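Asker: Prediction below, plus the sequence it came from.
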Amino acid sequence: MGNPVVDDAKSKMVARIDALKRDLTKIRTGRASIALLDGIRVDAYGSKMPLNQVAALTVPESRMIVVQPWDPQMLPMIEKAILASDIGLTPSSDGKVIRLPIPQLTEERRKDLVKQVKKIAEEFKVGVRGDRHKANDVFKKQKADKEISEDDMTRYQDEVQKLTDDFIKQIDAIAAGKEKEVMEV
């Protein structure tokens, strides 16, 4: 069994990787993905509900998302919620379903999205480094309180540094994959 402080730092870093993957799914790549609609909430039956709880979401082709409300009277509220969101898609409705065509991304827009991916990745790297810093502070305090020896403190700090390096490499790899996806025409 490892050190609880090291284990805690590792679990925080794992959570950051999961959050990074979630955040990056919301970046449009020119391909239809239901994940683009995550976070859209619809005024339904007196409360704000996630879009996927008031409609069936499908991707019939690579550049189209279809939203089919369970209740046809929800159509205007769903359209309003999509327009109010920041996903930049314009819904078109035929009275039964809403179609969201995914436009081809321009080269300029792709470059902007790559910058956005890099910025998000950097924020997560800063978070991982913050986790390392907090763990190291705990080790220093434990050493000052004579709970651990100098050797133990150094060993634990090395362990946390290795974790930090591994997680930063993972963040870079995930970001590079997303950048490649965004730049694909």
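Answerer: Now that the structure is in, tell me what you want to look at. Treat the numbers as computed from the prediction; the structure is a model and nothing was measured.

Asker: C-alpha from now on. contacts and neighbour counts both.
Answerer: Fine.

Asker: Out of all residues in the protein, which is the farthest from the middle?
Answerer: The centre of the chain is farthest from one residue, residue 146, which by CA atoms, centre = their mean lies 40.7 Å away.

Asker: Against residue 9, how distant is that residue?
Answerer: Distance, residue 146 to residue 9, using CA to CA, to the nearest Å: 21 Å.

Asker: residue closest to the middle of the protein?
Answerer: Central residue of the chain (CA atoms, centre = their mean): residue 23, at 1.5 Å.

Asker: Buried ones in the host helix or strand of it, by neighbour count?
Answerer: Residue 23 is part of helix 4-25 when elements are defined by DSSP states H and E. Residues of helix 4-25 classed as buried: 5, 6, 9, 10, 12, 13, 16, 17, 20, 24, 25 (neighbour count, 16 or more other CA atoms under 10 Å).

Asker: give the contact list for the second one.
Answerer: For residue 6, the set of contacting residues under the criterion of CA atoms under 8 Å, 6 or more residues apart in numbering consists of 135, 156, 159, 160.

Asker: so is residue 104 in a helix, a strand, or just coil?
Answerer: Under DSSP: H, G, I helix; E, B strand; the rest coil, residue 104 falls in the coil class.

Asker: let me redo that: residue 60
Answerer: From three-state DSSP, the assignment for residue 60 is strand.

Asker: And here is the other one:
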Amino acid sequence: MVDKKIYKETEDKMKKVLDNLKSDLAAIRAGRASTALLDKISVDYYGVPTPVNQLATISVPEPRMILIQPWDVKTITSIEKAILKSDLGLTPTSDGKVIRLVLPELTMERRKELVKMAKKKAEDAKVVVRNIRRDTNELIKKMEKNGEISQDDSKRWQEEIQKLTDNYIEQIDKALTNKEKEIMEV
């Protein structure tokens, strides 16, 4: 078994990559409203970039509508601007007290674009996981070269890291498959 500390650090890094991917995928809309769509949107609040969910109550009163109720009504225009600048492709409507985001029905073309976006995010996550594996293997080889571990241990550790990498690549693929199904549901 790989030195527990090295293995744990590698696993923690890979887990963070998977968690980031899952939050990125949650932000891709799949036809129905979700407060997670606004997680990546920041608003300039008195010169400080602040997430929308820290400036307002966000709810989903209907399957295809998000309601944003700012605590400070002066932030409404800033929130609207941030939503318009984002890659959500939504136009906010406001009555001066609340902002409504109505999600239009997704066309098949838009669904395919969203799937492509999800695939790109998943591929990026796989690249990061593989880079983590490479860095850990370089560390193991360096330890072998310095005589800290034997050649057999080095080979065994690298195999353990490969198994860990395969596991996380599989989880990334599973997360992508689930998101594709969610997006393509008509």
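Answerer: Structure received. Only a predicted model underlies this, so the values are computations on that prediction, with no experimental measurement involved.

Asker: ok, back up a step: can you name the two of the contacts of residue 6 of structure 1 that are farthest apart?
Answerer: 135 and 159 (10.4 Å; CA to CA).

Asker: Which helix in structure 1 has the most residues?
Answerer: Of all the segments assigned as helix in structure 1 under DSSP state H, the longest by residue count is helix 107-144.

Asker: other SSEs contacting it?
Answerer: If you count contacts as 3 or more CA pairs under 8 Å, 6 or more residues apart in numbering; DSSP states H and E, helix 107-144 of structure 1 packs onto helix 4-25, helix 150-183.

Asker: what's the angle from the shortest one to helix 150-183?
Answerer: Note on geometry: by axes from the mean of the first three to the mean of the last three CA atoms, to 10 degrees, helix 4-25 of structure 1 and helix 150-183 are set 10 degrees apart in direction.

Asker: The next helix-or-strand element following helix 4-25 of structure 1 vs structure 2, average offset?
Answerer: Reading on from helix 4-25 of structure 1 to the C-terminus, the next helix or strand found by DSSP H and E is strand 41-44. On superposition with structure 2, the mean distance recorded for strand 41-44 of structure 1 (mean CA distance after the TM-score superposition for structure 1) is 2.4 Å.

Asker: circling back: what would the helices and strands packed on helix 107-144 of structure 1 look like in TSV with distance to residue 124 of structure 1?
Answerer: Below are these laid out as TSV (distance: least, CA to CA, whole Å):
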stretch	distance to residue 124 of structure 1
helix 4-25	7
helix 150-183	8
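
Asker: To residue 114 of structure 1, which of these lies closest?
Answerer: helix 150-183 (5.5 Å).

Asker: which other helices and strands contact that closest one?
Answerer: Helix 150-183 of structure 1 packs on helix 4-25, helix 107-144, going by 3+ CA pairs under 8 Å, 6+ apart.

Asker: and that helix, how far from structure 2 on average?
Answerer: Mean for helix 150-183 of structure 1 is 0.6 Å (mean CA distance after the TM-score superposition for structure 1).

Asker: Can you give me the stretch of structure 2 that that helix aligns onto?
Answerer: Across structure 2, the stretch matching helix 150-183 of structure 1 (TM-score structural alignment) is residues 151-184.

Asker: how far does that stretch sit from the chain's center?
Answerer: Offset of stretch 151-184 of structure 2 from its chain centre (CA atoms, centre = their mean, to the nearest Å): 17 Å.

Asker: How about stretch 19-27 of structure 2?
Answerer: That offset, for stretch 19-27 of structure 2, works out to 2 Å (CA atoms, centre = their mean).

Asker: Could you do stretch 127-136 of structure 2 as well?
Answerer: 18 Å.

Asker: Out of the buried residues of helix 4-25 of structure 1, which is nearest to residue 87 of structure 1?
Answerer: residue 25 (11.8 Å).

Asker: distance of that closest one from residue 135 of structure 1?
Answerer: Where residue 135 of structure 1 is concerned, residue 25 of structure 1 sits at a distance of 30 Å (CA to CA).

Asker: now swap in residue 49 of structure 1 and tell me
Answerer: From residue 49 of structure 1 across to residue 135 of structure 1, the span is 39 Å (CA to CA).

Asker: Same check on residue 102 of structure 1?
Answerer: Distance from residue 102 of structure 1 to residue 135 of structure 1, by CA to CA: 44 Å.

Asker: more neighbours, these two?
Answerer: Higher neighbour count among residue 102 of structure 1 and residue 135: residue 135, with 23 against 19, using other CA atoms under 10 Å.
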